[in-house]
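**Student:** Predicted model follows, preceded by the sequence.
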Amino acid sequence: MTSPDPLPARADGGSTIAGNQPSGPLAGYADWPAFLAATAPHRPGDERGDALARVLGARRPVADDVRVDRTWSRDGVDGSELSWQLPYGPRTRAWLLRPAGIRSPLPGLLALHCHGGVRSVGAEQLVETDRPAHPTAARLRRDIYDGRAPANDLARAGFAVLAHDTFSWGSRAFDLSRPTPRLAEHIAAREALWRERDESPSSDDRFDAISTLHEDSLAKAAGMLGTSLAGAVASDDLAALDVLAALPGVDPERLGTLGLSGGGGRAVLAAALDRRISATVVTCMMATFASLVPAEIDTHSWLLHSPGIRSVGDLPELARPRDGQELLVQYGEHDPLFPVKGMRAAHDALAGATGYTGSFHEAGHVSSASMQDEALAFLRARLGA
């Protein structure tokens, strides 16, 4: 067996050697604390949205220097790889997909990637380009998206689809090449476990595992800086929504969002924080908080278990559509991450809400082909694609 290197690989797969001194738990984001100190939480302009933004510490950063880095056309889709710079951290990489040859304004969709227990990739799990897929993205597509690239299918159906790496994922990952002593101890324990199991994980698998260990320190730092992991992710998502709405060929009056698992939770927050989102699809990410605590505390990450969020409302309350919004929630009857009673209770809490549709599927924690087809039909009907 080849013993794994004692230091974690970077998200880009490059060398890990960067000196002997730890660079701190916020490496790659040295400008983040100053940004947070200088900006107030976002104010959506309604009581629930304002309270949610305040509890999460969600900001409204502005994307600067939006570039089209390359384009391609394949299988009925015109694709662009975009990037932009937020006021902190590395550049954001994103993909914009449209039906081939169509230049007239289209409804825009913000496609949100899941947590997945990985951070070596983000939105690439949703997108098929003209290049070979990152191995982790290909695995996620195979295992949880029924082998499909959802963003491509939505583009072929008549949407302009933007899928971006969010805070701490993919291009927005933290630099973990010089871990702090505390993180180094956790890494050493994980290395020992791999050796005991005679496992030689890839550099991407190692980075994913170590990023999971880093999440606790990241969430702690976020709280002390006046935000949260969920709030930082929501801030990136709001910036991406602004990019989408301003793109040529996108109708800013017809915007929607969708996501599976952690992406579904992000979709709930985005719709609650921005009234421009008129159609939302949440897949395998809905239950009452009471059904998750304490039994499922270790099942989910800081992205869901955000400190103080329950003071604003239960998860179905946060997802409840407001005037002009419609919501589809897809539940997996065999989802191992959410108790069935909690899902049923959430459905019952939402059942009387105007604009809500709930559907239960013979599925686990996945976005199956039939679920994707249902989501596409819902979005086409609501947004006029």
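**Tutor:** In hand now; what should we look at?
**Student:** Only C-alpha atoms from now on, for both contacts and neighbour counts.
**Tutor:** Noted.
**Student:** What about residue 323, how many residues nearby?
**Tutor:** Using other CA atoms under 10 Å, residue 323 is surrounded by 10 other residues.
**Student:** what about it, which helix or strand?
**Tutor:** Of the helices and strands defined by DSSP states H and E, none includes residue 323.
**Student:** mind listing what it touches?
**Tutor:** With contact set as CA atoms under 8 Å, 6 or more residues apart in numbering, residue 323 has no partners.
**Student:** Please name every helix or strand in contact with the biggest helix by length in the chain.
**Tutor:** Once the chain is assigned using DSSP state H, the helix that runs over the most residues is helix 203-224. Helix 203-224 is packed against helix 181-196, helix 229-246, with contacts defined by 3 or more CA pairs under 8 Å, 6 or more residues apart in numbering; DSSP states H and E.
**Student:** Of the ones you listed, which is nearest residue 64?
**Tutor:** In terms of CA to CA, the element of the helices and strands packed on helix 203-224 nearest to residue 64 is helix 229-246, at 9.4 Å.
**Student:** next one: that closest one to chain centre, how far?
**Tutor:** 10 Å (CA atoms, centre = their mean, to the nearest Å).
**Student:** again with stretch 142-161
**Tutor:** Averaging C-alpha positions (CA atoms, centre = their mean) puts stretch 142-161 16 Å from its chain's average.
**Student:** Flag every buried residue along that stretch.
**Tutor:** In terms of neighbour count (16 or more other CA atoms under 10 Å), stretch 142-161 has its buried residues at 144-146, 148-161.
**Student:** Distance of residue 305 relative to residue 238?
**Tutor:** For residue 305, the distance to residue 238 equals 20 Å [CA to CA, to the nearest Å].
**Student:** Apologies, that question was intended for residue 292.
**Tutor:** As for residue 292, its distance to residue 238 is 27 Å (criterion: CA to CA).
**Student:** Looking at those two, which is more packed in?
**Tutor:** Neighbour count, other CA under 10 Å: between residue 292 and residue 238, residue 238 has more, with 25 against 18.
**Student:** Tell me where the stretch 251-385 of the chain has helices.
**Tutor:** 262-273, 315-319, 340-350, 369-383 (DSSP state H, counting those that start in this stretch).
**Student:** this is the comparison structure:
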Amino acid sequence: MFQSRKIFLALLFVTASASSAPQSGIIEGNLPANVAQLKAQMTYPDAWLSGNYHDFTQWQQHARGLLRSALLTPESHRAFSPQTVAEEDRGSYVAQKVALNITDDNRINALMLTPKSSGPHPAIVLLHDHGSKFDIGKEKVIRPWNDAEKLTSAQAWADKFFTGRFIGDELAKRGYVVIAIDSTGWGERGPMVYEQQQALASNYFNLGRSLAGEMAYEDTRTVDFLASLNNVDPQRIGVLGFSMGGFRAWQLAALSDKVAATAVISWFGTYDGLMQPGNNVLRGQSAFYMLHPGMPAHLDIPDIASIAAPKPMLIYSGDKDKLFPPQAVKDAYAKVHKVWASQNAEDKLITKSWPELGHVFYKEQQDEVFPWLDKWLKP
């Protein structure tokens, strides 16, 4: 009897010891060991699809306020004070390098293309990608001049991702005023190296700011700048971005009610679908340009994009894009379609996955996107 009691107590001790043993802190993909428990808590209570809201306009204002607060960036009040520093005639349009106060803290150079025809014109904010290529930013989408080395680099990028075209120049030929700026770290605001990104993001937090927030806020200021120009119709401003620029595009549409139409190329999914071992968002570094503290506790990626509803939005992905798993994209598409449908605006939302394409914005895609923009911005 005594021996049986000793065995029973020993088993209790072993069981208790096993249950109280600490977990490993980190698992595959640099994820915390309790990732399953944390993901289960991501119920997105502030989403329109949560059922917690009944007035779409009020929800939109609430959700936009959450996102704006997460930027950790104060409002800017300085005049833009633009100044042309270089210019090139391109036939039906003029290319300019323009210096402007993008925020109270930053005066930067932008590239602008302006048709020679009489305005006011529709306009496009072009948002460059990441690509771990920092020597060029705005030049990835608008052809540079007076710099042979930069032009060679930009043309090689256009050849790789855009079938040799400069997206901005193609749009200017169609009658749009086009603008592109460098995000912090690219082009004339860099160039940095890949390993600097994490420290840069950390130091923004040390300064009470956010790297992702600064990028997002500067994009909204770019729209505001276009809307202030006499030769631009402020009711017909669209945004277009590829890769990280696609992320910036739907984010900008969510932040600014001045955006009339949005084209998103190769950056869409759900948090759950993207937070899988091997995915780029788990690597740190470049991910910090797209991380707003606390937002995933409130809204999923398609929930944020849906703040722009019921305005026109087009979202393209490639099924062979290794950065964005098809299921993650499909789940995100389903969410945004539910939101636009709830506002009787499904005709204003286009989503498409290209079976044979990867992480690119090729001519065949452009040939669908450009007329779609015309439909909404050049009625």
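**Tutor:** All right, it came through fine. Remember, predicted model here, so these are calculated numbers, not experimental data.
**Student:** Can you give me the TM-score here?
**Tutor:** The TM-score (TM-score structural alignment, normalised by the length of structure 2) is 0.75; 305 aligned residues with a CA RMSD of 2.1 Å.
**Student:** How far off centre is the longest helix of structure 1?
**Tutor:** Between the mean C-alpha point of helix 203-224 of structure 1 and the mean C-alpha point of its chain there is a distance of 15 Å (CA atoms, centre = their mean).
**Student:** Stretch 231-251 of structure 2 now?
**Tutor:** So, by CA atoms, centre = their mean, the centroid of stretch 231-251 of structure 2 is 10 Å from its chain's centroid.
**Student:** now stretch 290-302 of structure 2
**Tutor:** Computed by CA atoms, centre = their mean, the chain-centroid distance of stretch 290-302 of structure 2 equals 12 Å.
**Student:** Look at it and report the distance between its end residues.
**Tutor:** End-to-end for stretch 290-302 of structure 2, by CA to CA: 14 Å.
**Student:** Also stretch 289-306 of structure 2?
**Tutor:** End to end - CA to CA - stretch 289-306 of structure 2 spans 20 Å.
**Student:** What is the equivalent residue in structure 2 for residue 283 of structure 1?
**Tutor:** The equivalent of residue 283 of structure 1 in structure 2 is residue 265 (alignment by TM-score structural alignment).
**Student:** Quick check: its match touching residue 248?
**Tutor:** No: here residue 265 of structure 2 lies out of contact with residue 248, judged by CA atoms under 8 Å, at a distance of 10.3 Å.
**Student:** For the alignment partner in structure 2 of residue 80 of structure 1, which non-adjacent residue is closest in space?
**Tutor:** Under the alignment (TM-score structural alignment), residue 80 of structure 1 pairs with residue 96 of structure 2. The shortest distance from residue 96 of structure 2 to any non-neighbouring residue, by CA to CA, 6 or more residues apart in numbering, is to residue 87 (4.4 Å).
**Student:** how about that neighbour, secondary structure?
**Tutor:** Classification of residue 87 of structure 2 using DSSP: H, G, I helix; E, B strand; the rest coil returns strand.
**Student:** Repeat that for the one 10 residues further on.
**Tutor:** Judged by three-state DSSP, the three-state class of residue 97 of structure 2 is strand.
**Student:** Quick one: neighbours of it, just the number.
**Tutor:** Quick note: residue 97 of structure 2 (other CA under 10 Å) scores 21 neighbours.
**Student:** for it, what are its contacts?
**Tutor:** Contacts for residue 97 of structure 2 (CA under 8 Å, 6+ apart) come out as 84, 85, 86, 87, 109, 110, 111, 112.
**Student:** one step back: what's near enough to touch the match of residue 80 of structure 1?
**Tutor:** Residues in contact with residue 96 of structure 2, defined by CA under 8 Å, 6+ apart, are 84, 85, 86, 87, 88, 111, 112, 113.
**Student:** again, only using 10 Å
**Tutor:** 83-89, 109-114, 144-145, 179 (CA atoms under 10 Å, 6 or more residues apart in numbering).
**Student:** same check, this time on residue 11 of structure 2
**Tutor:** 5, 17.
**Student:** quick check, it in a helix?
**Tutor:** Yes: under three-state DSSP, residue 11 of structure 2 sits within a helix.
**Student:** if we can go back for a sec, can I assume the match of residue 283 of structure 1 is in contact with residue 243?
**Tutor:** Yes: using CA atoms under 10 Å, residue 265 of structure 2 makes contact with residue 243 at a distance of 6.2 Å.
**Student:** who touches both of those two?
**Tutor:** With CA under 10 Å, 6+ apart, residue 265 of structure 2 and residue 243 have common neighbours 249, 317, 359, 360, 361.
**Student:** shouldn't the second one be in contact with residue 268?
**Tutor:** To tie it back to what came earlier, the one meant is residue 317 of structure 2. Yes: contact criterion CA under 10 Å: residue 317 of structure 2 and residue 268 qualify, at 7.5 Å.
**Student:** The longest strand along structure 2 maps to which residues in structure 1?
**Tutor:** For structure 2, the longest strand by residue count, based on DSSP state E, is strand 232-242. The alignment of strand 232-242 of structure 2 onto structure 1 (TM-score structural alignment) covers residues 250-260.
**Student:** Now do the contacts for the counterpart of residue 145 of structure 1 in structure 2.
**Tutor:** Structural alignment (TM-score structural alignment) places residue 145 of structure 1 against residue 162 in structure 2. Neighbour list for residue 162 of structure 2: 140, 141, 155, 156, 242, 360, 361, 362, 363, 364, 365, 366 [criterion: CA under 10 Å, 6+ apart].
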